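Enquirer: next come a sequence and a model predicted from it.
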Amino acid sequence: MLYSLLLVTVVLVTAAALVTGYIQAQWQTIRHEHGIETLTWQGLRLSARGVHLEHAQLSQRTRAGDHLEVELTGGRLAWKRLLAPWPAQRLTIEQLVVSWTPGTDSLVDDESTSLPNPGQLEAWLRQTPHRMDIASLHLALPCLGETCHEQGSLSWSRPGDSAYPAHLQLSLERGEHQMRLSASADDPGDHLEVLLQLSLDNEPRLHSRHQLDTAGDVLSWQGTLAMGNLPEAPWLLEWLGRWVDFDVSTVPTAPEAMRLGVSWSVELPEERLQQASGELRASLALPAPWPVPGIGLLAGELDLALTGAAGAWTPTGLTGDLLLQPNPNILQALPPELRPSSIRLQASPSPHPSSDQRLSLQMEALARGSSQIELRSDRLLLRALPFSLAFDDANLSLQAPGLLMSPARLDKLEVRARLRGQVDGSKLDLSALPGARLSIAEMAMDSLDLTAQGLQTQLAGLRLVADWQQESWQLQGPAQLSTATLGHPQLQGLSWHWQGQLNAQSTGLDLDGRLGNEAGLGASLLFAQRSAGDTRMELRLDEIFLLAGNPLARSLTAWPATLELNGGRLQAQGQLQLPVNGPLRASGRFSGKGLAGIFDRVEFDGLAAEIDLSVAGERLEAAVTHLEVAQMNPGFSFGPLRFQGRYQAPLEEPAQGRLSWGLARLQVLGGVVTITPGELDLKTWSPAQQLTLRGLDLRELFAAYPAQGLTGTGIIDGQFDLQRSAAGFVIEQGSLAAREPGVLRFDSPQIQALGRTNPAMQFVTEALENFHYQLLTGDIRYDENGLLQLGLRLHGTNPDLERGRPINFNINLEEDIPALLTSLQLSDRVSEIIQRRVQERLGSGAAPVRP
């Protein structure tokens, strides 16, 4: 007997352990599947009549990230029979606290959203307690950037074992005010009837009736909603202001007088809302502004009728006159100057009906603020849900006293345009028709130091596409721009015009086309600027034929006043990059062929050049790959000049750089002057440069030198050390020598007359009348004042004098070179332009220009 009792005990203990282990394992599985973090309870008592629970807490976190916390106090669940406890007779809760925080993935679009059909609803109701009461309900739910707390009570009832009639009442209280939602459902036999009523401080304010019926897989839903006066609006708006995005202080008056009426009759296949078909009518009257969450304050009247088929809803009637004060948050994509403070919309049936199912309307939109915007159309084609609006010919008018669109600042902007396009819930697509134009009194781009007055733009052919969801836009198409005056420190005040392709978008601006001005300058221009601030520009000048005039001189302020070009042709191109967080980068190429003209007091002809320019950060560089001047004439002709080299300088001091060269060669008076390849610092003008003269022909020198009666033959070579001081060029050491014997003849009546009166000079004059030299050397000095000192040593004979005995001469000569050049330039050896410039300088008392 004892052994049997012990065996039974062991079996029972083992079974209890197994059951306990199984329950624990199942509980862990349930916790993991439903994200239950904690579940605790106190004071749980079970009896034949029900369950009593003093306190319980639940914390749950779903896979979507939702966090739910529930705290229950004083819960009682009563049932009719212990063996059949559900559905329960009654559930009472003294206090229920619910806190919910949504996760980042909890809101997911679900296109299969459906309504429960009457059969499903009845089955669900039968599983609920016959009566439920929550005496104190506390809710902590997310609202505008914070957690909002609400408190109230909840009650539920249904008779006996039947699902209908069922009644629900939810009351929320704040201070002395109360909001109560009552719902009741009944099944008279062939359909389901639902009545909803919202009461404020025990006064019914909103009524809604619904009738649902199922025939096969189709749910028929008919209903009405009505709301009249709302004296409780002041405290109701303050209450709702914590939940929806509007500022109660902006409501000018409490909108107590209002009317809303909605009726519908729809059919939903398989209860899917997205596939609804039927009819809907709505009427709204708001005598005073009423806040619409997410949109703004709305006032006015609206009557709307819709017909739906398989989820596509088409308006069949629309009349309205609405005034909207938009919420600033929905206008952030617009520049501040274009954000309206009010928008008025008026709509009525159009006299031009549509051939399809879209509603044809006359519509006018007026936006008022710092800018004035008007849009009118006699024929707008409207389709709703999904929303769509199309128009073939609408008139747009925009006037803005000022507008800042980085990097440009605009004053007195005006747009007059006829438009064609369409707009829906995701996109806007507009095209400008012929006659569309834009004008700006003044535009300034401070980053480029650029201004434009009297800007006119032709908009025909431009297309604007905006994507609301992507928050992007693009304005693209052909455009024509012209300005009465374009201002820049480097430009003369002229009118300019541009024609080409415009591509402006939320990420930047691109211009590609032809640029020209009233001076006849033409170029192709590519301009690009990104929204981050980076700017890129490419400019290629049309080839300029200078016989027809010089448009560069008429266009550029930096063009030297003393430089005139009257022949040849020019070409130039350049690129500029201006990153917002980096140094300026620019490059360009200049080329000229057959150029002829005047620079200061020097005529030149046959100038050809190829020069590459670049700017990188704070450095300027110019590479002279080819420079040649066929002939120059400051009073006597010489040339050609050939040069190849490179120049580098700081951008802030462009004239204080370093010049290097590989070739520097000048032909003058039959000889050649060259400079040894080297480098020169223009800031200190060091080191001194050695000039070499080879092959100067005395015949050409005496032909150019204005000394009456002096002629001769011979070839001269020389070397000079050229330096520059603050006052001008200096030659401290220089020498020259005849390459071979030659002849000097000086036949001057004035000198001969001097010799007859001075016996010492008579021998000199007679010797120089036909002097055959075997040696000719000399020393040269040239000072800052332009004084040339030449010390000549001559060894030779005059065959006609004293039987050709040897004669040695030491002659010191001085010549004021600036004065000499001035005398040459007052003669007919140079053009009238140079003669006039010399005369003007002499007349003003200016000193001759030092070479």
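Expert: Perfect, I can see it now.

Enquirer: can we go C-alpha only for contacts and neighbour counts from here?
Expert: Fine.

Enquirer: and R699, helix, strand or coil?
Expert: Three-state assignment for R699 (DSSP: H, G, I helix; E, B strand; the rest coil): helix.

Enquirer: same question for V13.
Expert: Using three-state DSSP, the structure places V13 in helix.

Enquirer: tell me how many other residues crowd it.
Expert: Applying other Cα atoms under 10 Å, we find 12 residues neighbouring V13.

Enquirer: how close does A738 get to L794?
Expert: According to Cα to Cα, to the nearest Å, A738 and L794 sit 10 Å apart.

Enquirer: okay, and the common contacts of the two?
Expert: Listed contacts common to A738 and L794 are L775, L776, T777; contacts here mean Cα atoms under 8 Å, 6 or more residues apart in numbering.

Enquirer: second one coming, line it up with the first:
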Amino acid sequence: MSASPAVSSPLLRLLLRAALLLLALSGVLALAAVFFLDALARIVATPILADYGVRLQAIEQISLSRHQIRIANIRFLAPDSRDESLIKDLTLDFDPAALLEGRFQRLHIALADINLDSGAATSANTGSSSGNPAATLPALPPLATLVDTMQALPGEAVSIDSLRVAPYLEAGRLTVTRDARELRMLADSRDLQLDLRLNWQNNDTTSTVPEAINGRLLASVLDQNVLRSDFTLTETGSALHWDARSEWQLATLTDYLQTHELMPPALSALQGQLRLNTHLTLPTPDPASTPIVFSWEIETGSNASVAMADTGENPVQTLHLLSVNPTLGDGEFQWPADLRLNASAPALTLTLKLRDSDAPATLLLGLDSLSLNCQLPDACQGHQATSLRVPGFALPGITAEEVVAISNGDLALENGNLHMVFATGSRFELGKLQMPDLEIRQFNALVQDSLSVTDNGSGLLQLSSNGLDLVMPDIIQAGMASHAVAFMSELNGELSLEEPAASRIRSQVTLRNLGSDFLPLSLRMPELDLRLDMADHIVHTDGMLRLANRDILHVDNRLDLRSTSGHASINVSELAFSSGDGSLSTWFFRPPFNADVISGSVQASAELDFAPAEDGTWLIDGPLSVITRELSGFYEDTAIVGVSVSLQGELRQSRDFVSTAPGRIDIERIDPGVPVEHIGLGFDINTPATQATIKDITASLFGGTVSSPGLTYDWSAEENHLAVRIDRLDISRMLALAAYDSVQATGYISGNLPITLRGTTPSIGAGSLAAETPGGAIRYRSTTGNTGNPALDFVNQALSNYQYSLLDTTVDYRTSGELALAVRLQGLNPDVNNGQRINLNLNISDNIPDLLRSLQAGRSIADTLERQLDAR
């Protein structure tokens, strides 16, 4: 903080007196006019206004109604002025009862043209003491008296449409409103607008006037903010104290000053934002005889290009930053050879030309504090707290926007080497970085455990840190968004500013909060622990991917930065599943499917080469293999036990997969409502040919077997066909599963089912099933009794103890899920017609999906799966 010599401001006093004069004149004349019209008002008002130094010349055309007074013109001479002043079209609105107490509601003036003494104005502007002496203010009243005076003002609102105060104000407007605890003044002149508020709090217990006034002043130019000032007036002893916190927008202020030719000759432009804490002491009761004391300080966070000079006894010391080249990261300070500097530097703005850039870049550098202790010209040590903002810059192939660096720490300069240590809390922000195939938004780097940077002038920055957080919430490549947070420890290396890809960096990196549109899954606690080794344009990473605190897979990658191609080795050594925290569903916050794996294990490996494609995507090629051992879980309402898979193949161009060895699937049990056991098949996949070859299908069902030689499934074809053989299915097991209590049957059926697949939807046409010799028995107990239909009653009676020797069934199954069975029976019932042969033809239909849902209804898939696992 620095203090100026005492200052005296006649100009300020004259403007203040003009405002007080205008309010007093308007109020006195209006009140006088209520009781003494026209000439009589002049007689009464003239001696009253004389106490204010005002000489009334004329009051013209007074008209009075019940709630309003209008005066066409008031002509008068201001104190010490030789030129006539004019108030035109004055309108006073009032309530009669309140007016008798000396108060009115609103005062409106169309024109106020006030001429103050020009001689005093000249003296105030030039500082000359010749000629007429400058006008002086009366003694300043105590603050309590000032508050009491504002509360006692007779009007609630005063407005002036056009205000001129010569020689200070050419054209303006004024609005003043007041209530019990606040006074507000709105004024504008040409393109400048002012908004002043004063407020105070009465002491309700003692009814005394407070000793402090709070206020706010807002100034704007064409709706662009110039100044915001919050201030407080307090009184101690014989002085008023004004303390304010002000925020200036210097670019807008520059535009205003230049437009109206008010810019001081020593300045050409102001830029940035300046925050000032200001203190002003106004002596009372005689400000003319006692100096006014004024002091200020620049608040931390200011960012302005205004040069602040020390006005004390020491000579002005100027610190210049020259030869700045951020591409190389070097620069030099220039100062007098005998200067030993230990001071704080103000904010400044640098405009410089980046190498290989067509347009200059503006750097807004805020030096909150810069302390140096130098033994020139060889060495300097010090501490800095700075903020740097670059709105944007462009280099070939790179565009950056909103670059911000906020740092504090130590620095040392010795023999041309610059060494900086950025303390914990320093950070670097990047609004947007655009490259041909990559875009990064809202990047943030935060120093967690000091970052050491050394520049020896070679174009390489020596880096060292044990804690650096990199937040990357929006990484866009090939139209796909990704995000991650990286923590770097054990960081050591050399960062090349000329060619970043040629840098040499080693570090332990932990990536967390991983997510990408490539994997539209909500993973739980994804982390990737890597060892990073970058050298000779090659980036090598080796580490482990973890989900939900479990090691999932090991990755070993090499990326060539020159070709942006590389190789990845991926290995899942043995990943075991178990119920509870060891299940597959714990990998996700919201599993993308209604499924889970709760036992078994997976082993996988891949050796993949990757390179960028012309459309910006990645082309991935290489062999991979997957082996599962007895995986168990469920999908939707289907329990699955003991899935073992062997898959080997080759990924081609990211899109195709070709088997390189026969694949195999074995499933111990699938239970969608009907248990199917001991499923096995072989397979080969060839996606370029849109084919999957499935061979040697076998399964156990109802005590019999289901088999097929397989098919070559072409998913580009409209239909695919599969021949299925059924052998010795136990009819009694089928009925027991369906829980038909009224029917019992024995026997075995076999046959053939020709299945047509439209996509993955099956249908059967003219399938055939037949009972194995010697047949079986059917026992059916009708629940309806005698129906009154002789034919139906005979069938029910025949099936009550039917011994069949032939059971032939034609099977049709539609894509809608409707099953139609045409059953032909030959046999006898020994209890009917003396055992004569009875031939029956039955048609049975049902909806298989509905039947399976009914079989699944009422059971817990988790309990079903647990029972099946326990029974193994």
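Expert: Sure, I can see it. Note that this is a predicted model, so its numbers are computed, not measured.

Enquirer: ok, the aligned partner of F577 of the second structure in the first structure - contacts?
Expert: Aligned by TM-score structural alignment, F577 of the second structure pairs with F545 of the first structure. Going by Cα under 8 Å, 6+ apart, F545 of the first structure touches G567, G568, R569, L570.

Enquirer: same question for G522 of the first structure.
Expert: Neighbouring residues of G522 of the first structure by Cα under 8 Å, 6+ apart: R514, L515, G516, L541, D542.

Enquirer: residues touching the first one, list them.
Expert: Applying Cα under 8 Å, 6+ apart to R514 of the first structure gives the contacts W498, Q499, G500, G522, A523, S524, L525.

Enquirer: tell me where the second structure has helices.
Expert: Using DSSP state H, the helices of the second structure run over 10-35, 39-50, 96-100, 118-126, 143-152, 250-259, 731-738, 790-798, 848-856, 861-870.

Enquirer: which residues in the first structure does the longest one align to?
Expert: When the first structure is aligned by TM-score structural alignment, helix 10-35 of the second structure has no counterpart there.

Enquirer: got the angle between that helix and helix 118-126?
Expert: 150 degrees (axes from the mean of the first three to the mean of the last three Cα atoms, to 10 degrees).

Enquirer: ok and helix 10-35 of the second structure relative to helix 39-50, angle-wise?
Expert: Using the same axes, to 10 degrees, helix 10-35 of the second structure lies at 150 degrees relative to helix 39-50.

Enquirer: the fourth one too?
Expert: Helix 118-126 of the second structure and helix 39-50 meet at an angle of 40 degrees, taking the same axes, to 10 degrees as the criterion.

Enquirer: what's the matching range in the first structure for helix 118-126 of the second structure?
Expert: By TM-score structural alignment, helix 118-126 of the second structure lines up with nothing in the first structure.

Enquirer: across to the second structure, which of the contacts of F545 of the first structure hold up?
Expert: Checked against the second structure using both residues aligned by TM-score structural alignment, their matches' Cα atoms under 8 Å, these keep these contacts: G567, G568, R569.

Enquirer: now do the same contact list for the second one.
Expert: The one in question is G568 of the first structure. F545, L546, L547, G592, K593, G594, L595, A596, G606.

Enquirer: switch to 10 Å and redo it
Expert: Contacts for G568 of the first structure (Cα atoms under 10 Å, 6 or more residues apart in numbering) come out as 544-548, 592-597, 605-608.

Enquirer: so where do the strands sit in the stretch 51-200 of the first structure?
Expert: In the stretch 51-200 of the first structure, the strands defined using DSSP state E, counting those that start in this stretch lie at 67-78, 90-101, 131-142, 147-157, 166-174, 177-186, 192-200.

Enquirer: and those strands: which comes nearest Q372 of the first structure?
Expert: Across the strands of the stretch 51-200 of the first structure, Q372 of the first structure has its closest neighbour in strand 131-142 (39.0 Å, Cα to Cα).

Enquirer: can you list the buried residues in that closest one?
Expert: By neighbour count with 16 or more other Cα atoms under 10 Å, strand 131-142 of the first structure contains the buried residues R131, M132, D133, I134, L137, H138, L139, A140, L141, P142.

Enquirer: what about H554 of the second structure, how many neighbours?
Expert: By other Cα under 10 Å, 19 other residues sit near H554 of the second structure.

Enquirer: looks like it contacts R531 (just checking).
Expert: No - the pair H554 of the second structure and R531 fails to qualify as a contact (Cα atoms under 10 Å) at a distance of 11.8 Å.

Enquirer: now R61 of the first structure, nearest residue through space, not along the chain?
Expert: The spatial neighbour of R61 of the first structure that comes closest, neighbours along the chain excluded (Cα to Cα, 6 or more residues apart in numbering), is H67 at 4.5 Å.
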